[in-house]
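> Give me a 3D structure for the following:
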Amino acid sequence: MTRLAIGLIVGLASLPALAETPAAPSTMTDAERAAFRAEVRAYLLENPELLIEAMDVLQSRQEAADALRDVQTVASLHDEIFRNANDWVGGNPEGDITLVEFMDYRCGYCRKAYDEVEKLIRTDGNIRFVVKEFPILGEASLMSAQFAIAVRQLHGDAAYAKAHDALIRLRGEPNPETLGRLAGDLGLAAQPILDRMQAPEVMQVIRDNHALADKMQISGTPAFVLKDMVMRGYAPLEVMQDFVADARTDG
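The predicted structure is shown next:
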């Protein structure tokens, strides 16, 4: 059944004249059914705002169902989301709340969100921040994520943080030459990192993150998880601050 059809049903339920019709459509004769349909059509043409109202009700119910699904999914995948040893942890590691971001270095909205998320974490001071490498925009995205993960596996969290910052601001194409220069700028030997990028341990992190995103019905970036809530897509700083405040208020 299409959403429009469902909306029509919801709208019809609010029509007193039709609700008082003595015969149900399934027991009507062909002539009665045709008359009923004509009456419905005429009423809706005269009152088109009912369709908008019905669709608003449907959208609200769908949003509530989606939110409930997110709560249940996050609860069932809690450790994979918030406590995966393969993820870099920044902000305040002992913070009272954890914000998780699924991100792609080549995503324009991730880049737009970067400074705002950084400001949110810095000014709040009590947010534990987790990054999920989630390359979805092609080979350049994949190479960037491989480089970042390889840096972390070889050189640790501090080096990863610098690589992460550099990759999100990188304007050139992330090919071996560009990434080799980037490694040098970070004070790291390039070849071991480039060799590590294809290692099974690196690719497994990316596969695991894709599998997790699929379970959570996350298909784009950025996507944020906070407590039992999921925010899909970019949001300005003020909205992110409200997102954090709501999570804290909910206990």
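> Every contact and neighbour count from this point should use C-alpha atoms.
Will do.
> Strands of the stretch 151-251 of the chain, start to end?
Assigned by DSSP state E, counting those that start in this stretch, the stretch 151-251 of the chain shows strands spanning 223-226, 229-232.
> any chance of those in a markdown table, with mean neighbour count too?
Rendered in a markdown table, the data for these read as follows (neighbours: other CA atoms under 10 Å):
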| stretch | mean neighbour count |
| --- | --- |
| strand 223-226 | 21 |
| strand 229-232 | 18 |
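> Can you add distance to residue 64 and give those back as JSON lines?
Formatted as JSON lines, the strands of the stretch 151-251 of the chain follow (distance: least, CA to CA, whole Å):
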{"stretch": "strand 223-226", "distance to residue 64": "17"}
{"stretch": "strand 229-232", "distance to residue 64": "12"}
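> Of all these, which one is nearest residue 60?
Each of these was checked against residue 60 via CA to CA, and the shortest separation belongs to strand 229-232, namely 16.4 Å.
> who touches stretch 145-162?
Counting by CA atoms under 8 Å, 6 or more residues apart in numbering, stretch 145-162 makes contact with 88-89, 104-105, 133-135, 163-164, 179, 186, 193-194, 196-198, 202-203, 206, all of which sit outside it.
> Please generate a structure for the following sequence too, so the two can be compared:
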Amino acid sequence: MSRLSLVLVLLVGLLAGGLGSLLLRSGADQTELKAAIAEVLAQQDKPKAAAALDPAAVNKLIEDYLMSDPTILTRMTDKLDAERQVASRAAMKSQLDAHAAEIYQAADNVVLGNPKGDVTLVEMFDYNCSYCRGALPDLATLMAEDPNLKVILKQFPILSDGSVDAARIAVLVGEDPKINYWDFHRKMFAERGEVGASQALQVAEQVGGNRAELMLDMNGKKATDAIQATYKLAKALNIGGTPTYILGDEMIPGAVPIDQLRAKIANLRACGSTLCPAAAPIPAG
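From the prediction side, this is the model:
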């Protein structure tokens, strides 16, 4: 309704009602009439409050929308998962960057493969870890087929006291330039049953180690400090199991298929991350 129409209606109503009779009887001028009309128009110009939403109606609209395309929920979940993965990987990379020196430059690191390789695979292991034993052939294959792969082994004895004793001897073996650590490593995992000081000393002697010196030094500061440093690193990185691999910007818990490791190594060379962004689709035509 236009303002002019509204004014005419108001005039008719006022004149027909008590106010009209009063104004006509009193001979009043039009000032009061104008004021009454102005007040009504002012109330008409005020913004109206939004009507309260009916929850039942809103719920029905949402339900109808989702039922019209049920894949919406799947897409929402996928997007949320992708965003969480991005955030998780960013946090992981930040942790690894903060502890790069402890990971790659520790004095007790055992280096295998190509010391100047363009990709470094770190394995934290325990000599009583059956999964580490099972993953050993894959590690050997990766080093054999990839001449630019550098491998770092870090003693992380967490399964038993025997594991700790074996790791103490292994630290000393790793620092002896006369011993081929890879030979020691393979023989240790070839041992049957749980290994400890006795087995580690026997294997060390087989590959050229001095049994008496190893027995004398195994509880010394060098071996103790090396193992404690790895424990400290594992705590900082929230690593609690073996094997755990560190590759570029990713920590990989558990033994994983060799093809996964190959793919991650290839990605690291291709884009600097173990997970490369998906390639953009090629336009049709």
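> what's the closest of the strands of the stretch 151-251 of structure 1 to residue 32 of structure 1?
strand 229-232 (47.8 Å).
> post-alignment, the closest one versus structure 2, mean distance?
Once superposed with structure 2, the aligned residues differ from strand 229-232 of structure 1 by a mean of 1.8 Å; criterion: mean CA distance after the TM-score superposition for structure 1.
> what span of structure 2 lines up against that strand?
Equivalent residues of strand 229-232 of structure 1 are located at 250-253 in structure 2, counting by TM-score structural alignment.
> which one in structure 2 is aligned with residue 143 of structure 1?
In the superposition onto structure 2, residue 143 of structure 1 corresponds to residue 165 when matched by TM-score structural alignment.
> Surely that match is in a helix?
Yes: the secondary structure assignment for residue 165 of structure 2 places it in a helix, going by DSSP: H, G, I helix; E, B strand; the rest coil.
> what's the neighbour count on it?
21 (other CA atoms under 10 Å).
> doesn't residue 197 make contact with it?
Yes: counting by CA atoms under 8 Å, a contact exists between residue 165 of structure 2 and residue 197, whose distance comes to 5.1 Å.
> Mind jotting down where the helices sit in the stretch 1-150 of structure 1?
Per DSSP state H, counting those that start in this stretch, the stretch 1-150 of structure 1 has helices spanning 3-13, 16-19, 30-46, 49-76, 78-82, 108-124, 139-155. These are given in chain order.
> Could you say which one of the ones you listed comes nearest to residue 251 of structure 1?
If you check each of the helices of the stretch 1-150 of structure 1 against residue 251 of structure 1 by CA to CA, helix 49-76 wins as the nearest, at 14.2 Å.
> elements contacting the closest one?
With contacts taken as 3 or more CA pairs under 8 Å, 6 or more residues apart in numbering; DSSP states H and E, helix 49-76 of structure 1 sits against helix 3-13, strand 229-232.
> quick one: that helix to chain centroid distance?
Averaging C-alpha positions (CA atoms, centre = their mean, to the nearest Å) puts helix 49-76 of structure 1 16 Å from its chain's average.
> residues of it that come out buried?
Buried residues in helix 49-76 of structure 1, defined by neighbour count with 16 or more other CA atoms under 10 Å: 50-51, 54-55, 58, 67, 69-70, 73-74.
> and if you look at stretch 50-58 of structure 2?
Along stretch 50-58 of structure 2, no position meets the burial threshold by neighbour count (16+ other CA under 10 Å).
> which outside residues touch stretch 16-25 of structure 2?
If you take CA under 8 Å, 6+ apart as the criterion, stretch 16-25 of structure 2 is touched by 13-15, 29, 33.
> Sort out which one of those residues lies nearest residue 62 of structure 2 for me.
Within those, the smallest distance to residue 62 of structure 2 is 45.7 Å, found for residue 13 (CA to CA).
> neighbours around that closest one, how many?
As a measure of burial, residue 13 of structure 2 has 13 neighbours, counting by other CA under 10 Å.
> try the one 10 residues further on
Using other CA under 10 Å, residue 23 of structure 2 has 16 neighbouring residues.
> what do you get for residue 204 of structure 2?
In terms of burial, residue 204 of structure 2 registers 26 neighbours under the definition other CA under 10 Å.
> What is the burial count for the equivalent of residue 186 of structure 1 over in structure 2?
With TM-score structural alignment as the matching criterion, the partner of residue 186 of structure 1 in structure 2 is residue 207. Counted with other CA under 10 Å, the neighbours of residue 207 of structure 2 add up to 17.
> same deal with residue 172 of structure 1?
Here the number of neighbours of residue 172 of structure 1 (other CA under 10 Å) works out to 9.
> follow-up on the earlier one: of the contacts of stretch 16-25 of structure 2, which is the nearest to residue 161 of structure 2?
Proximity of the contacts of stretch 16-25 of structure 2 to residue 161 of structure 2, judged by CA to CA, is greatest for residue 13, which lies at 100.8 Å.
> Which residues belonging to stretch 229-245 of structure 2 are considered buried?
When neighbours are counted by 16+ other CA under 10 Å, the buried residues of stretch 229-245 of structure 2 are found to be 229-231, 233-234, 239, 241-245.
> where along the stretch 151-285 of structure 2 do the helices fall?
Ranges of helices within the stretch 151-285 of structure 2 are 161-174, 181-190, 197-206, 211-217, 221-236, 258-271, based on DSSP H, counting those that start in this stretch.
> Output these as CSV; include the columns distance to residue 25 of structure 2.
What follows is these, written out as CSV (distance: least, CA to CA, whole Å):
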stretch, distance to residue 25 of structure 2
helix 161-174, 113
helix 181-190, 117
helix 197-206, 121
helix 211-217, 122
helix 221-236, 95
helix 258-271, 94
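> of all these, which lies closest to residue 132 of structure 2?
Nearest to residue 132 of structure 2, of those and by CA to CA, is helix 181-190 at 8.4 Å.
> The closest one vs structure 1, mean deviation?
Here helix 181-190 of structure 2, set against structure 1 after superposition, deviates by a mean of 2.0 Å using mean CA distance after the TM-score superposition for structure 1.
> residues in structure 1 matched by that helix, start to end?
Residues 160-169 of structure 1 are where helix 181-190 of structure 2 aligns, taking TM-score structural alignment as the criterion.
> repeat for stretch 22-37 of structure 2
Residues of structure 1 matching stretch 22-37 of structure 2: none, counting by TM-score structural alignment.
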